[in-house]
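Trainee: can't give you the sequence, but here's the structure:
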C-alpha cells in the first residue's frame, strides 16, 4: 500500500462532541447537505455558508457525564435518513432517554472494573439478575418525520432497550442497508469490560448484535415495552426484526461498499486490552427473531450456517481474549492471560476472521498504538487516488510514550479487503493540520451518499461535559 498524505479542511467548529456525520438531500432541495449529530442531542446541517439547526432533542437526553467524571458513551449516538427521505421525510434516532438513570447492573462498581478470574468460575458465569431494577439506562430507537412545515416530529418508537452499564451502546449505530432497504441497528455488548454476562453470544440477548429492522412494516405499539431480550418484545415487533451478527463488543456502525452487483459489509469491533479489529463480509444468512424465539422456547439448536459471529467474548479480533498482568521483573512488559479459554474453543470454528487487527501499545513509528476504533468507511472517490476503493478508519487517540509532552492526537489510516479474505495490513494516512497545543481526539468518520467525500469529527477533550470543543473537517487531497 502506498503512502498517502491529506489535508484537513475545517467546515465548522465550536461544536459539542460530534458523534454522527451523514449527508442527505432535504425535501425540495437540490444540494446534498452534511448533517452533524452531537452527543448531547443537537442535529445541524451545513447550509450554503452557515450552520442550520435541524433538530434539538437535548431535553430528551439523559444527563451525561455526571456519574463518570465527565466521560460518557451515552447520548444521541445514532442518526439515519430513510432512502426515500427526500419524498417521505422519515429519519431515525438512537439515544439515551432522559430520566432513565439507574444504579447499574453491578451497583457500586466502576463501569470498567470487571475482570474475569480464570481461577474463580463464579466470575466466568455471572448472570444479570433483577434487570428491571439493576440497570444503567434506557436507550430508544425512534422514527421521526420532517413535516411539510419544515418541523421534525416523532412518529413512533421502534425499540426501548434497557442497558446494564453506561458504555458500549454503539456509536453511529443506525444505517440503512442498500441491499435490503432495512434499517440496521448495531448494539454493543452492554458495557463494563469483558462482557461480564456474556450477552454478546446469547441468541436471546439484544446486546452485542447487528439487527435489521423492517421499517416498511408500519407497526405501532402504544407504550412500547422496555426490554433486554428478544422474547420480551410483542410479536408484531419481533416480526420486524432479523439478526445479522452476534459476538459484538462495541461497534462504530456498519458500512456498505458496492462491488459490481453486490455489497461488501464492513464493521469495526472495539477491542478490550489487545487489538482493534475490522471485519468484512459479503454473504450472510440473517435469522428472523421469531425463529430465534421459537428455538429458545423449544430449547432446540438453530442452523447458524452463514450467520455472522465476530467471536467476542471468547475472541478479541484474531486472538483469544486475554487480560494483562504486569511483570514484576519488567513493568514495561506484561503477561497475557487467557480470559475465557472454554469460550475461545467453543467459538473458534464459527467466528468470522477479521480483515485487519491493529494493536494497543504498538510502538512502531509506521503503526497506530491503538486506543479505540471510532469509524470505518469505504472511499470510492477519485480526488485521493491512492485511497480509491479502500477502507478508511479512525482511532480515537494514538498511544504515546508515558514521558511524552506532546498533546493527544487521533489517527487516520486505511486498508483494503483481500480477495482471499485473509488478514491484511494497513497504513497510516498522514495529515497536515496543525492542532497546536490542543488535544485532538478523532471521534467520528463520515462519507457523502456515493462515498466520494470523507468527513472527520475531532474533539478537544475526552469528556462530553467539556462543551464546544468539536470541529468537523473534510478530508481533501
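Mentor: Right, received. Where do you want to start? Remember, it's a predicted structure, so these values are computed and weren't measured experimentally.

Trainee: contacts, neighbours, all on C-alpha from now
Mentor: Noted.

Trainee: residues contacting residue 468?
Mentor: Residues near residue 468 by Cα atoms under 8 Å, 6 or more residues apart in numbering: 13, 14, 15, 16, 17.

Trainee: for residue 343, what is the enclosing helix or strand?
Mentor: helix 341-347 (DSSP states H and E).

Trainee: quick one: list the elements packing against that helix.
Mentor: On a contact count with 3 or more Cα pairs under 8 Å, 6 or more residues apart in numbering; DSSP states H and E, helix 341-347 meets no helix or strand.

Trainee: how about a cut-off of 10 Å?
Mentor: strand 315-316, strand 319-320 (3 or more Cα pairs under 10 Å, 6 or more residues apart in numbering; DSSP states H and E).

Trainee: take a look at this one as well, against the first:
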C-alpha cells in the first residue's frame, strides 16, 4: 500500500490538472461537492480512472489525502474542478482541509475483473424483455388481472409493459414537469416509488413517491421536497392516470439530495408503507441533521419506515394512522413512524407467502451493506451501527469496538439478517422472497442484488440468501450463465416482480439518469446443461 501511495503522489504532478479533453482515452468518474459533503462520499473505480471533483458550493473546498499524499489546493466555488488519475489499486481516504467534517474515499479496484464463470454457486439465465428506458427503478404489477407490468423510470415516467415485451408508447404517468431537475452525472432523487391500492381494479387509486423542488416553507439551504401523492385513473383511458387528480398526502423536506428512500408498498394489512432516508450527506450529521442523527431522532420522519391508512381521513388530515402503530400513544413521536434507525431504506418488499414478512434493504456508507427483517417499533441502529458493527460518525472508516446496544428509549437495537462488505459492492439492492415456479431451487429464498462495485463501470451482482431463524442469513452470489464474468455488467438499479412471482432485473449502462440504456431482464432457468445449483 505504501508503494501505491508514493506512485500516486508522483503521478499527481503530471496528471492532476489535465483537462477532460486530455482524458478521452481513459475511464472517468465524477464526485460532486455540494452542501458541505462529497457526493457520493465513497466511490469505487477501476485502476486507470480519472476522477473529477466539481465544487457546486459557493465556498472553496479542498480534496486532501488523509496522509497528505495528494492535495487539490483551493477549489473555487460554483464550478471549480479537480482531476486526479488513479493507476494503483488501494483505498484512499481524503477530506476537506477548511471543513474537516467533509470526508470521502476512493477505492481503486484492479482494472481486470476476476473471471467468475467457474465459481461455485447457483446459476440463472436472463432474458431481455424490453429496453430503451433511462433509469428503471421499479417494475410492479397492478394485480388486476390485466397482465400489465408498470416500469418506473427515475426521470418521472411510468410505462406499461406487457409480458411479451410490448411497451405502450404513451406513458401511464408523467411527472417530468413536477419533479426537481435531476443531475445527469448521478442523482438519487426523482420518481422512486409506485403502489396500487389493494382494491385498484374497483377504485382506480394509484400512489407515487417522487422528488419535487424545495417548497417555500422548507428550511433555508435545504435541497428538495419529497412528495407522497395519490392519483386516479383516467375515466377515458384505463392505461392513463388523470394527471389533474393529484392529491398530495405528505411532503418531506430534505437537506441533501441523496438518501430519499424509494419503494412504497401496501402490506398484507392493507396499510401503505413508506421508507424515508436520513436526509442525505454522510454520517447522518451536518445541515438538517440533529446531534443524535435523523435515524435515531424520534421527532423527525427522516430515517424511518412510515405506515399510514390511506382509506381513512379526518380532522383535515390526508390520511389516517393505524390504531396499532407503535407510537400512537406518545405525543412526542410522530404517529406515522413504524420503525426507525435507517440510513437509506430505498427498497422494501413483503413476502407474498409465509407470514408476509417485511424485508428492507438499507444502503450502507463506508464498509457494510445490510438487509433488515423489519418489525413494528424496531430500531435498526443507524447511525450507532452500520450493519452489525459499531459506527462512529467522526471516524466512519474505523468502527469502535464498543457501542450502545440500546437506543435512547432503552430499546434494543436490531441487527440485520443480511450483511456484506464493500469488497463485494457498494450499494445493496433489495429484492424478494422468491415464490415463483421457474427457479425450483430458489423457492423460499431471498433474491437480491448489489448495484455495482464501481461508479464508473456497471458491474452489478445478483445474490441469494437462505432465511434462518437466528443469526445472519447465509448468502451467495448467483452467476449469470453465458456471461464471462458471471455478472450482468450493468448497474443493477432494482428488481421487479410479476403476477406469477417471477423476478426481473432492472439495469442500465449509465451511472446517472441519462440516455436510453435502461433495460428489463427476466430471471430464468439457465441454458440447458447448466443447472441452477451447478458446482462448476
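Mentor: It's in. Everything quoted here is computed from the prediction, not taken from an experiment.

Trainee: I'd guessed residue 181 of the second structure sits against residue 175; true?
Mentor: No: Residue 181 of the second structure is beyond contact range of residue 175, at 11.3 Å (criterion: Cα atoms under 10 Å).

Trainee: show me what residue 391 of the first structure aligns to in the second structure.
Mentor: Aligned by TM-score structural alignment, residue 391 of the first structure pairs with residue 446 of the second structure.

Trainee: I'd say its match and residue 434 touch.
Mentor: Yes: counting by Cα under 10 Å, residue 446 of the second structure touches residue 434, with 6.1 Å between them.

Trainee: now do the buried residues in the helix holding residue 343 of the first structure.
Mentor: Neighbour-count burial for helix 341-347 of the first structure flags 343, 344, 347 (criterion: 16 or more other Cα atoms under 10 Å).

Trainee: not counting its neighbours along the chain, what's nearest the equivalent of residue 15 of the first structure over in the second structure?
Mentor: Aligning on TM-score structural alignment places residue 15 of the first structure opposite residue 133 in the second structure. The shortest distance from residue 133 of the second structure to any non-neighbouring residue, by Cα to Cα, 6 or more residues apart in numbering, is to residue 518 (4.4 Å).

Trainee: quick one: neighbours of that neighbour, just the number.
Mentor: Residues lying near residue 518 of the second structure (other Cα atoms under 10 Å) number 25.

Trainee: likewise residue 14 of the second structure?
Mentor: Going by other Cα under 10 Å, the residues that sit close to residue 14 of the second structure add up to 11.

Trainee: I'd guess it is in a helix, am I close?
Mentor: Yes: the assignment for residue 14 of the second structure is a helix, going by DSSP: H, G, I helix; E, B strand; the rest coil.

Trainee: one step back: I'd guessed the match of residue 15 of the first structure sits against residue 161; true?
Mentor: No: if you go by Cα under 10 Å, residue 133 of the second structure and residue 161 don't touch, sitting 11.5 Å apart.

Trainee: need the overlap of contacts for those two.
Mentor: Common contact partners of residue 133 of the second structure and residue 161 (Cα atoms under 10 Å, 6 or more residues apart in numbering): 151, 520.

Trainee: please, which helix or strand holds residue 10 of the second structure?
Mentor: helix 2-15.

Trainee: gap between that helix and the chain center?
Mentor: Taking Cα atoms, centre = their mean, to the nearest Å, one finds the center of helix 2-15 of the second structure at 33 Å from the center of the full chain.

Trainee: what range in the first structure matches whichever helix or strand comes after it?
Mentor: From helix 2-15 of the second structure onward toward the C-terminus, using DSSP H and E, the following helix or strand is strand 27-34. Under TM-score structural alignment, strand 27-34 of the second structure corresponds to no residues of the first structure.

Trainee: hmm, back to that, and the residue nearest to residue 133 of the second structure, what pairs with it in the first structure?
Mentor: Superposed on the first structure with TM-score structural alignment, residue 518 of the second structure falls opposite residue 470.

Trainee: where do the helices sit along the second structure?
Mentor: 2-15, 200-203 (DSSP state H).

Trainee: need the contact partners of the shortest one.
Mentor: Okay, so that is helix 200-203 of the second structure. Contacts of helix 200-203 of the second structure (Cα under 10 Å, 6+ apart): 142, 143, 144, 145, 146, 196, 197, 206, 232, 233.

Trainee: buried ones only from those, please, as a PyMOL command.
Mentor: Restricted to buried positions by 16+ other Cα under 10 Å, the PyMOL selection for the contacts of helix 200-203 of the second structure reads:
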select buried, resi 142+143+196+197+206+232+233
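
Trainee: farthest pair within the contacts of helix 200-203 of the second structure?
Mentor: 145 and 232 (18.4 Å; Cα to Cα).

Trainee: for the residue lying closest to residue 473 of the first structure once chain neighbours are set aside, grab the count of nearby residues.
Mentor: Distances taken as Cα to Cα, 6+ apart place residue 10 nearest to residue 473 of the first structure, at 4.3 Å, with adjacent residues excluded. Per other Cα under 10 Å, the neighbour tally for residue 10 of the first structure reads 15.
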